Each structure stands twice: as C-alpha cells, then as structure tokens.
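Novice: could you work out the structure for the sequence below:
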Amino acid sequence: MALPASLPTLEACSTGNLTRVDNVFVSRSLREDVVQCSTQPEDRPGKTDHYPITTTLEWDVERIQEEPRRNFRDVEWKAFRDTLRAELEADGGPEHVRSVDDLKKLYAVVMAAVDKAIEAHVPISNPCPHQKRWWAPELKPLVVQRRRMGRRAYR
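Specialist: Below you'll find the predicted structure:
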C-alpha cells in the first residue's frame, strides 16, 4: 500500500462524511521508488466525491536532447507573404508546365522561395523538455482560476 492508511479518499455527497474507499497498491520493487502518495482534496473536480490521488516516484529518466526548430506561431505573416511573393516573382520558373521536367523545375523554384521566406521570418525556438505541445499561453489564466476556485470550494 502506497497511500497512508489515515488519509480519506472520498467525501460522501449526502452526509459529508470522509471515508476511505480507494487504495493505491504497488509492487515490492516499485515500493522503494515511491517518494510520496497523497490525496489532493483542493484539486477535486466539480460534481465528484472522490479526491484526486497523486503519487510521486523517484526515477532516473534519460533526457532526450531536442533540436531547435522553427516557431511558426511567432511569424509576422504579412512580411512572410511579401517575401514569398517577391522570391517567386524574382525566380520565375517555367510559365507553363508541359512536361515532368517543367514540373520539377517549378517545384524547385517554389520550394526555394518557401525556404528563403522561412529563413527570413520564422524564428528558431529552443524547445523545453517539459513542454506540452498543446499548451498555449492563453490557457494560463484559466488554469489559475480553476485552481483558485477549487481551493475556495475546499474551504
């Protein structure tokens, strides 16, 4: 048992009594890695009676070195389009595609123009190893508000 015996895991909706109906079991080999196992009553979602249970494990995890990549969220798109248009007009390419060779030439011209526009206007970002790709900065106030409301409801 990783969860200490004295911690309640449920607040009965009808009576408000605190009880323990949930347990956290771990294997013997994993038990040595458990740092903490606890309930988080203040983080309980609305319309539920069970408390969230958090378990902290001490593990060595190999870090993957991520390479810097382009951050397309921070692009000034008007300038990007202007550069792309200028590059496409400057390089030209075949006016009509009449053969496979013409298509390959046109493809090379378009890709070179796109690459130049990307180099000029798309900044490079160094990704954080803990980053969540779905996260957006606009979500931060909503998370803060949800946590604040959860703590207030717990009091």
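
Novice: could you use CA atoms for every contact and neighbour count after this?
Specialist: Fine.

Novice: got the buried residues for the longest helix seen in the chain?
Specialist: Counting by DSSP state H, the longest helix found in the chain is helix 100-121. For helix 100-121, a neighbour-count test (16 or more other Cα atoms under 10 Å) marks 106, 109-110, 112-114, 117-118, 121 as buried.

Novice: second input sequence below; structure requested for side-by-side comparison:
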Amino acid sequence: MDITAVHFAGKHGNLSLFNIYNDCTHNKVLTLLSLFLSSSIHLMRPLPGDHMLWVGDFNHHHPLWEMPYNKHLNFSREYIQLLLDLLADHNMELTLPPGIPTFQSLADNWTRPDNIWQSHANTDPIIFCDVDVSLRPSLADHLPVITKVELSIPRSPTMSAHDFHSADWRIFHKALTERLHTTSLVCLITSKAEFHEKVADITVAIQEVIATDTIVPLQKPCLHRKWWWNNNLKWLKAQRQHACNQAYKFRNIPDHLAKVEVACLSREMDSSICEVKEDHWKEWLDTINACQIYLANKYAVRKPTNFAYDRVPDLKMVINGTDTIVSTNAGKAKALAESFFPPPLLPFPPG
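Specialist: You can find the predicted model right below:
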C-alpha cells in the first residue's frame, strides 16, 4: 500500500499521521489523498487545533525545498501543481528544513525527494526533525529522517534484563565454583529435606553470580533486536556510522576518502550480515525437533517479494454465504476491515 495512516487521540488532542509513497511517474497517490481528505478531513482533524503530518517519499522537486544546484530537477508547474494545491488547501507547512538532502544518487548527487509536512496550528507538536546519517542502512540510498513528536501517551517502564548472549562463561564458571565452595560444600544427601535445601543453596548461588553485572551485563530489551546480531556487527555498525557522518559532512567534495570508506564498510557489513544469518540458520537447523521440521520447510521454500504479504497469512472470510480464502493484499485489507469495523446495527423501529 502506498498510503498508510494512523490516528492518535489523547490529552494532546488528535494527531493524524500519513505515510506516503508517490511514484515519480504519476500523481495517483496524491489524487487519492486529495479525495480522501476532501471527504474525511473532519475525522482527521475534528478540532481546529488538531494536527496532521504527511511523511514519506513524494518524489517531487521544487525550489521550496530542493537545493539550488538541483534546479534542473524541478518539475513542471502542471505536474507539481496538485501537491502545491494540497499543501495550500490544508495549510501544511514544511517540517524538515529546506536545503537538507535525503537521497544520494548513483552519480553521487544529493537530492530531496523525501519530505515531512505538518498542519499549521497554534501549538507545534514537533520537537525535532532532521536526517540522521549514522542510521543509514548499508547499501541504502535514502537517509533516515528522524522526527520527534510530543505526545503525552503513558508508557510502561522498560525493565533491564541480563544479556546472557554476551556473558563470559569461563568467568561465570569460575565465580560459581568459588561461591559453591564457600556456601554449599559437597556432602552426602540422606533425606528429601536435605535435597531441597541443597537445591535452594545452588539456586541462590547461581542467581548471585548472575546478578554480578561484570559477568552477565545488563541491557534494556529491544523490540527490533535480531538473534543473529553479534559484537562484530556492532563494531562494524559503529565504524560505518562514523564514516557516514564524515561522508555527509564532506558530500560537496568530490572523491573524498570518507566516501570510499563508507562504500567499503557497507559492502563488508552486508557480507558479514549474510554470513552471520547463514551460520545462525544452520545452527538453528541442527537444534530443531521433529515438530519444527515443517516450520523450517516453510522458511526455506517461501521467498517473499512483498514482506507485508509474507507476514499476513491467507485469511478466510464468508462471501455470499460461502467460505472463501483471501490471498491478495486488497482482499486481506478488506477482510480485516470488515472483521474489526463491522457496519453499525440498525436501530429498532419505534413502538
């Protein structure tokens, strides 16, 4: 889907966020956005003080946001007028400051196809909006745009947990042995009560060693962490982030050494990720049981081209009284919409 929208409502009021991708060869997405807002703006902004954000790759170039040296990329007035009219009709303002490039072409030319727009209001919910070159993925041509929005939404606290993956098990074994020698000596167990007491002593000793942060480090849980991620990739990422910052800083200097370093580190990180993923896959295959063979086969034979489709399995819905399997994106979206948002019940007739 080229348009994704999410609506936030709370003490801060209402905030509607549109994630938009507009193809560079046509304005169909912008036309759909115009039709939707013309009929549903009261849902997106119920009150005059509510906010609306448009973010994404608009694939439009204009002097309002494009760099002066890219004036040859500016679109004709007929082609860009639809976007300009939309911005004017809904009183949208540029959030990402003009002149900041977001895309690096193969010819090492920096352009601005991506944009962030916000509706004009008495209060500004945007705290920060800028590109972060250090977060640019390897072999990617677009720069990440970081936008911080002030939303007074309560969050559950994130508790730190021990990172057993990074623990030094040789030090752990040595510390546990020393602790057991002082707190739980080897003895002959003659009763059930002595057995439970010995188990409790060993459990306490293990937990005390785990609680030592120098042996098993603490870390906050990350929702996006990958099981195959390791310290070598972490080091490569840090080196590449530094090189990306330098290359972006000296982007106007042709053949700067930082650009070569970014290319080399990007290729090295990409190949390292592929190797680590393959090793993790083989290690997982060696440890699966009989019940997981079908799952392994599913992972092996299913090569996704649309990752949104790969995450949502085929759905079953009733059409004209007949059970029907839905496999297309449009059909899945319709099935989910009808399931979560059924039509309202008709009121009972009076009397």
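
Novice: TM-score for the pair, please.
Specialist: TM-score for the superposed chains, counting by TM-score structural alignment, normalised by the length of structure 1: 0.56, backed by 139 aligned residues with a Cα RMSD of 4.4 Å.

Novice: give me the packing partners of the longest helix of structure 1, helices and strands only.
Specialist: On a contact count with 3 or more Cα pairs under 8 Å, 6 or more residues apart in numbering; DSSP states H and E, helix 100-121 of structure 1 meets helix 77-91.

Novice: name the helices or strands packed onto the helix it packs on?
Specialist: Using 3+ Cα pairs under 8 Å, 6+ apart: helix 77-91 of structure 1 touches helix 100-121.

Novice: let me know the angle separating the helix it packs on from helix 77-91.
Specialist: Inter-element angle recorded for helix 100-121 of structure 1 and helix 77-91: 140 degrees (by axes from the mean of the first three to the mean of the last three Cα atoms, to 10 degrees).

Novice: any idea which residue is closest to the centre of structure 1?
Specialist: Geometric centre of structure 1, nearest residue: Lys132, 1.7 Å, by Cα atoms, centre = their mean.

Novice: farthest-apart pair in the buried residues of helix 100-121 of structure 1, please.
Specialist: Among the buried residues of helix 100-121 of structure 1, the pair separated by the greatest distance (Cα to Cα) is Leu106 and His121, at 22.7 Å.

Novice: strands of structure 1, residue ranges please.
Specialist: 10-11, 18-19, 34-39, 53-57, 69-70, 124-125 (DSSP state E).

Novice: looking at the ones you listed, which is nearest to Arg148 of structure 1?
Specialist: Here strand 34-39 is closest among the strands of structure 1 (Cα to Cα), at 17.5 Å.

Novice: where in structure 2 does the closest one align, residue-wise?
Specialist: Mapped onto structure 2 using TM-score structural alignment, strand 34-39 of structure 1 covers residues 126-131.

Novice: and Val6 of structure 2, what element?
Specialist: Per DSSP states H and E, Val6 of structure 2 falls inside strand 3-10.

Novice: where does that strand end up in structure 1?
Specialist: Strand 3-10 of structure 2 covers no residues of structure 1 once aligned (TM-score structural alignment).

Novice: what does that strand contact?
Specialist: 14-21, 29, 44, 152-153 (Cα atoms under 8 Å, 6 or more residues apart in numbering).

Novice: any chance of the buried residues of helix 100-121 of structure 1 in CSV, plus distance to Ala86 of structure 1?
Specialist: Listed next are these as CSV, based on distance: Cα to Cα, whole Å:
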residue, distance to Ala86 of structure 1
Leu106, 15
Val109, 12
Val110, 12
Ala112, 12
Ala113, 9
Val114, 11
Ala117, 10
Ile118, 13
His121, 14
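
Novice: return the closest of those with respect to Trp77 of structure 1.
Specialist: His121 (8.3 Å).

Novice: against Arg69 of structure 1, how distant is that closest one?
Specialist: 13 Å (Cα to Cα, to the nearest Å).

Novice: and if you look at Val110 of structure 1?
Specialist: Distance from Val110 of structure 1 to Arg69 of structure 1, by Cα to Cα: 21 Å.

Novice: got it, and Arg85 of structure 1?
Specialist: Arg85 of structure 1 is 24 Å from Arg69 of structure 1, by Cα to Cα.

Novice: now do Glu87 of structure 1
Specialist: 23 Å.

Novice: more neighbours, these two?
Specialist: Counted by other Cα atoms under 10 Å, Glu87 of structure 1 and Arg69 do not tie: Glu87 has more neighbours, with 19 against 12.

Novice: contacting residues around that one?
Specialist: 113, 116-117.

Novice: and stretch 45-58 of structure 1, how far from the chain's centre?
Specialist: 21 Å (Cα atoms, centre = their mean, to the nearest Å).

Novice: ok, now stretch 53-68 of structure 1?
Specialist: Distance, centroid of stretch 53-68 of structure 1 to centroid of chain: 15 Å (Cα atoms, centre = their mean).

Novice: try stretch 130-143 of structure 1
Specialist: 7 Å.

Novice: kindly report the same for stretch 152-167 of structure 2.
Specialist: That offset, for stretch 152-167 of structure 2, works out to 18 Å (Cα atoms, centre = their mean).

Novice: straight-line length of it, end to end?
Specialist: So stretch 152-167 of structure 2: terminal residues 37 Å apart, Cα to Cα.

Novice: how about that stretch: buried residues?
Specialist: 162-163, 167.

Novice: of these, which is the nearest to Ala330 of structure 2?
Specialist: Asp163 (41.6 Å).

Novice: so the closest one sits against Gln219, correct?
Specialist: Yes. Assessed by Cα atoms under 8 Å, Asp163 of structure 2 is found in contact with Gln219 at 6.2 Å.
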